[in-house]
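Peer 1: take a look and give me a structure for this.
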Amino acid sequence: MNHQLRGQEADLDQEWVEQICREWGIECISKKVDVAKYAKEHHLSKQVAARECRYQLFSQVAKENQATKLALAHHGDDQIETMVMRLVRGAGLAGLSGIPTKRKGDSYMIVRPFMSVGKREIETYCREHRISYREDSSNLRDDYTRNWIRHHISPLLFQLNPNLHQVIHETTSLIREEDELLEEMAQNYVKQVIESESMNKITMNLSLIKTLPLPLQRRVILLILSYLQIERSSWSKVHIDQILEIIQNEKGSKTLDMPDQVQVVKEYHQLYIMKVSSESQQDQSTLDYLHSISHLGEYHFSTPPIQMILYQGIDRKKEEEWESLFSRVWKTHFLEGSLQFPLVLRNRRSGDRIQPIGMEGHKKVKDIFIDEKVPVRKRQDWPILTDQAGIIWVPGLKRSNRGKVTETRQNIITIMIGTD
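Peer 2: Below you'll find the model as predicted:
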């Protein structure tokens, strides 16, 4: 691929490759791509843009020719330069494993057969076999970090160890094997710690995560990000460390706003990692609802999605039917005549109090949520049932002392709420 970044020199390189292929009887597919234009349109550096354009071409040609392998010309010097750059910038095992000798592409295997030999060895081979080659003039400048390392750092390293290519090749191979083992372990553990998952949210068991060694905790978090299809380019070790800190040290609830509109929430025994938008965050914090229930019967509410039924007596068949229809069913009973209609189903309000069964005084609903370890993000939407005299039921948590049933023979009203 001619990147069109070096003008006539690049055109001559392309013509030279095409001529060599004709002489050797090798099929050649060459293409010109305006990388500078692509970089500008996609707001990328020229290096990143060039790589994207190259691999797009590779995938296209591989698909058209049903190719199963793509051989690239990276060699041992490239590996040394890559390792030095990553050491300087900071990297984990995946980064320090360097450029892989082989890896899976879109529909083909990428192989790099020259990784254990250096540029000098390749040049010597070409001279001995009288094979001509062209030098990219941009390689001679110190404009890029890689070039600077090549010209100033690599020669010093070779003075320390002339066999550096082979040593680096063996070292990266060992690191890669250990990295793959840890990744496999993390994949097994992530299946255990995930309690539920959707397109935009994953819920994990906090107690199980804490039992994992720190390196596996870190890998589990990174896997979760990939499951949510989150680009990690704007994430750094600092962000992962913040999550690890709240897993291990923070008490109670904690919320972190992370890059790429990701929110990490720790609540009691669970950790949530989710993709949110600023609009959805605002909606969650300001949502209020209030529904009037004027008589016995069945009610359907969309905000939040709740189904509610009120009827006289006890109906075991109805209870079983609701338990099969909904993932969660709350149920309670009141003495007939003890409730002052119309009832109101709403979310919490500041200062809400209830007199629970067995308690002489009143208790704040806020304290009930805390005592029952209700996640903070669920408290705003949690349904509360009131009549004209006050709160009679906080479903799933507490019901009022008023209208309590002492015998099944009494005339009672059954109330059930079903949610998904």
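Peer 1: C-alpha only now, for contacts and for neighbours.
Peer 2: Noted.
Peer 1: is it true that L223 touches Y189?
Peer 2: No. Taking contacts as C-alpha atoms under 8 Å, L223 lies outside contact range of Y189: 10.4 Å.
Peer 1: elements contacting the helix ranked longest in the chain?
Peer 2: Ordering each helix of the chain by length in residues (DSSP state H) puts helix 164-193 first. Contact partners of helix 164-193 among helices and strands, from 3 or more C-alpha pairs under 8 Å, 6 or more residues apart in numbering; DSSP states H and E: helix 76-89, helix 93-96, helix 206-211, helix 214-227.
Peer 1: any idea which helix or strand comes after it?
Peer 2: Proceeding N to C from helix 164-193, the next assigned helix or strand is strand 194-197, under DSSP states H and E.
Peer 1: got the contact list for that following strand?
Peer 2: By C-alpha atoms under 8 Å, 6 or more residues apart in numbering, the residues outside strand 194-197 that reach it are 202-205.
Peer 1: what is the nearest of these to M308?
Peer 2: Of all the contacts of strand 194-197, M308 sits closest to T203, with 27.3 Å by C-alpha to C-alpha.
Peer 1: I'd like to know how far that closest one sits from R219.
Peer 2: 16 Å (C-alpha to C-alpha, to the nearest Å).
Peer 1: residues contacting the residue most central in space within the chain?
Peer 2: Residue closest to the average C-alpha location in the chain (C-alpha atoms, centre = their mean): L225, at 1.6 Å. Contact analysis of L225 by C-alpha under 8 Å, 6+ apart lists 231-232.
Peer 1: and it, how close does it get to L216?
Peer 2: L225 is 14 Å from L216, by C-alpha to C-alpha.
Peer 1: please apply the same query to S236.
Peer 2: According to C-alpha to C-alpha, S236 stands 17 Å off from L216.
Peer 1: so which of the two has more stuff around it?
Peer 2: Just comparing S236 and L216: by other C-alpha atoms under 10 Å the higher neighbour count belongs to L216, 19 against 10.
Peer 1: now the more buried one: closest residue in space, sequence neighbours ignored.
Peer 2: In space, and not counting its chain neighbours, L216 is closest to A186: 5.8 Å by C-alpha to C-alpha, 6 or more residues apart in numbering.
Peer 1: and what of R141?
Peer 2: Nearest residue to R141, sequence neighbours excluded (C-alpha to C-alpha, 6+ apart): N147, at 6.7 Å.
Peer 1: over to H239?
Peer 2: Closest to H239 by C-alpha to C-alpha, 6+ apart is M258, at 7.2 Å.
Peer 1: one more, for comparison:
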Amino acid sequence: MPHTHFNDKFIANIGKTARKLFVSGDAVLIAVSGGADSVALLHALTILAPGLSLKLGIAHLNHQLRGENSDKDELFVSELAETLNLPCYLAKEDVLAYQKIHKLSLEEAGRRVRYEFFEKIRKEHGFDKIALGHHADDNAELILMNLLRGSGALGLSGIPSARNGNIVRPLINITRAEIMDFLTRQNLNHVSDDSNSDTRFLRNRIRHELIPILRDYNPGISGNLNRMSAILKSEEEWIESLITPAFEDCTQPLPRPLSETERGDPISEKGNIGRLPLPCREGGRGVRFSLSKLKSLHIAAQRRLIRKAIMMLKGDIRRITFDHIEAVISLSEKNSGSKNIHLPDRIRIEKNNEGIMFIREHQSLRMPESDKTILYCYEILSPGRMFIPEIGATLNFSYKTTEEIGEIYHVEQTLAFFDADVVQFPLHIRNFRPGDRFNPLGVNGTQKLKTYFINVRAAKTDRLQCPLVLCKGEIIWVAGYRTGEFGKITPKTQKVLKAELFSGGSIR
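Peer 2: So this is what the prediction gives:
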């Protein structure tokens, strides 16, 4: 136990913050890595606990990233907990394996695993709050990271002192220098993590390279960034109070998922789509915006409402960029047809005549054959252009007379012609699904589309991205490759539907 008292300035400053974060009788789970920040937090709360009537516990997750050093950190925390006579909850997690499975950065994988562990312990052992060791310099670094990424006011408001009602940060107004001074004065040991000096990580480059340069311009840069953060945070809270009523006015919950019997089987026997996915799939959940109400608002309000809907579904807006928000706004402004946009973390945005829906899917939207390709499916109701944002390609449909089209048998593969009396709207445009079958023009019978792609030596990425045009559940054009038998031009054709593919990507 450190030899200090409440007149200690360090403890007094943490006490001011702690009184805003805790209520008498709270059970607090302290996340302790063994590093300087978490050790200082642990000892500070140990000192403050009697006066605030707090019950304390310790949680430590071994990330297994540093071999024996990770095990030594775990032992250090265990012995520290025993010295302080506090319950200690330990666990190991293979973060590298988690990273590979979930296709995340190492930093994000570690963060997810930690928070899941802390929340699990909190629930299982009856803790009210989880206390983390983020401090003022961490906040300054995050603000600069978000600034470099082009974040708006929300990102520049930094790390909140409390989140979700149970994540709290008592050190958020304390600097790293104050923490190290406290540990030195109290002769408190801690462990060091060499990865904190690894400048391959952006946060470390900001800490060790950018901030020292900025201090040459303004020695108080960290304090100024934290002050800006506090101003923006209070303004965000005020704006949120204005946005919430607008959100409630513009949205309504989606109806319950339909049962299998009620919704039928959307996949035909040939593996082709017979109709678009339902607004709320089994396991999905979301909200529907009124298009007219959303579009009547100022563009800034629209962006905030869209972010709020995503936040509601996934719990945060990590990996959601300005371009994602603008894509949703662009979708809302289109005047015809159903459209889909897929965002990170299984968020699907779908627009139809009833409104624009935000849905969190239970299963991944990614294709099983490729972690880099996302399922897409669009409906086009009439001739015109349609952009497919997932692949950066555009399809254009127009009616022509037989005299206008001329020779059709030796045209580029980015063009296709169909009998407009046979091929009628609506058409569906999507990418490959397992089990798809295709009857190429001039061939008797169908074959697996996968086999066709192999025979024409299509690259795997092209196979998974290639737009397929379907009419009545039949694939009529493998865009950029070949048309099908269904809807082919015959001597009896009077009216022609011309289809064109334009792309800046890998699709030909």
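Peer 1: give me the range in the second structure that stretch 333-341 of the first structure lines up against.
Peer 2: Stretch 333-341 of the first structure corresponds to no residue of the second structure when matched by TM-score structural alignment.
Peer 1: what does F117 of the second structure correspond to in the first structure?
Peer 2: By TM-score structural alignment, F117 of the second structure lines up with L57.
Peer 1: now do the same for that match: helix, strand or coil?
Peer 2: Counting by DSSP: H, G, I helix; E, B strand; the rest coil, the backbone at L57 of the first structure sits in helix.
Peer 1: distance of the spatially closest residue to it that is not a sequence neighbour from E195 of the first structure?
Peer 2: Of all residues not flanking L57 of the first structure in the chain, M1 sits nearest, at 7.8 Å (C-alpha to C-alpha, 6+ apart). Remark: distance between M1 of the first structure and E195 of the first structure (C-alpha to C-alpha) = 47 Å.
Peer 1: what's the answer for H169 of the first structure, then?
Peer 2: In terms of C-alpha to C-alpha, H169 of the first structure sits 41 Å off from E195 of the first structure.
Peer 1: equivalent analysis for L156 of the first structure, please.
Peer 2: L156 of the first structure sits 52 Å away from E195 of the first structure, going by C-alpha to C-alpha.
Peer 1: E27 of the first structure sits in which helix or strand?
Peer 2: Using DSSP H and E, no helix or strand contains E27 of the first structure.
Peer 1: burial check on it, number of neighbours?
Peer 2: Every residue meeting other C-alpha under 10 Å relative to E27 of the first structure is counted, giving 8.
Peer 1: where exactly do the strands run in the stretch 301-420 of the first structure?
Peer 2: 306-312, 328-335, 343-346, 353-354, 363-364, 384-387, 390-394, 398-399, 412-419 (DSSP state E, counting those that start in this stretch).
Peer 1: dump these into JSON lines; add distance to F114 of the first structure and mean neighbour count as well.
Peer 2: Formatted as JSON lines, the strands of the stretch 301-420 of the first structure follow (distance: least, C-alpha to C-alpha, whole Å; neighbours: other C-alpha atoms under 10 Å):
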{"stretch": "strand 306-312", "distance to F114 of the first structure": "64", "mean neighbour count": "17"}
{"stretch": "strand 328-335", "distance to F114 of the first structure": "60", "mean neighbour count": "18"}
{"stretch": "strand 343-346", "distance to F114 of the first structure": "69", "mean neighbour count": "20"}
{"stretch": "strand 353-354", "distance to F114 of the first structure": "74", "mean neighbour count": "20"}
{"stretch": "strand 363-364", "distance to F114 of the first structure": "71", "mean neighbour count": "14"}
{"stretch": "strand 384-387", "distance to F114 of the first structure": "69", "mean neighbour count": "21"}
{"stretch": "strand 390-394", "distance to F114 of the first structure": "69", "mean neighbour count": "22"}
{"stretch": "strand 398-399", "distance to F114 of the first structure": "70", "mean neighbour count": "20"}
{"stretch": "strand 412-419", "distance to F114 of the first structure": "61", "mean neighbour count": "20"}
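Peer 1: A50 of the first structure: which of those is closest?
Peer 2: strand 412-419 (51.6 Å).
Peer 1: chain center to that closest one, what's the gap?
Peer 2: With C-alpha atoms, centre = their mean, to the nearest Å as the basis, strand 412-419 of the first structure stands 39 Å off its chain's centre.
Peer 1: do the same with stretch 267-275 of the first structure
Peer 2: Centroid separation for stretch 267-275 of the first structure versus its chain: 13 Å, with C-alpha atoms, centre = their mean.
Peer 1: what does that stretch contact?
Peer 2: Contacts for stretch 267-275 of the first structure (C-alpha under 8 Å, 6+ apart): 200-207, 224, 228, 247, 252-254, 260-266, 373, 375-376.
Peer 1: helices of the stretch 1-150 of the first structure, residue ranges please.
Peer 2: 8-24, 35-42, 46-65, 76-89, 93-96, 119-128, 145-148 (DSSP state H, counting those that start in this stretch).
Peer 1: and of these, who's closest to I354 of the first structure?
Peer 2: helix 93-96 (55.2 Å).
Peer 1: list the buried residues in the closest one.
Peer 2: Within helix 93-96 of the first structure, the residues that count as buried by 16 or more other C-alpha atoms under 10 Å are 94-96.
Peer 1: out of the residues you listed, who's nearest H42 of the first structure?
Peer 2: Nearest to H42 of the first structure among the buried residues of helix 93-96 of the first structure, with distances taken as C-alpha to C-alpha, is G95, at 25.4 Å.
Peer 1: excluding chain neighbours, what is closest to the closest one?
Peer 2: G95 of the first structure sits nearest to R86 (C-alpha to C-alpha, 6+ apart), 6.6 Å away.
Peer 1: quick check: the aligned residue for the one you found in the second structure?
Peer 2: Using TM-score structural alignment, R86 of the first structure sits opposite N146 in the second structure.
Peer 1: give me the neighbour count for its match.
Peer 2: 17.
Peer 1: so it versus I47 of the second structure, what's the distance?
Peer 2: From N146 of the second structure to I47 of the second structure the distance is 35 Å (C-alpha to C-alpha).
Peer 1: and if you look at P255 of the second structure?
Peer 2: 51 Å.
Peer 1: S338 of the second structure too?
Peer 2: S338 of the second structure sits at a distance of 60 Å from I47 of the second structure (criterion: C-alpha to C-alpha).
Peer 1: then T184 of the second structure?
Peer 2: Taking C-alpha to C-alpha, one finds T184 of the second structure at 17 Å from I47 of the second structure.
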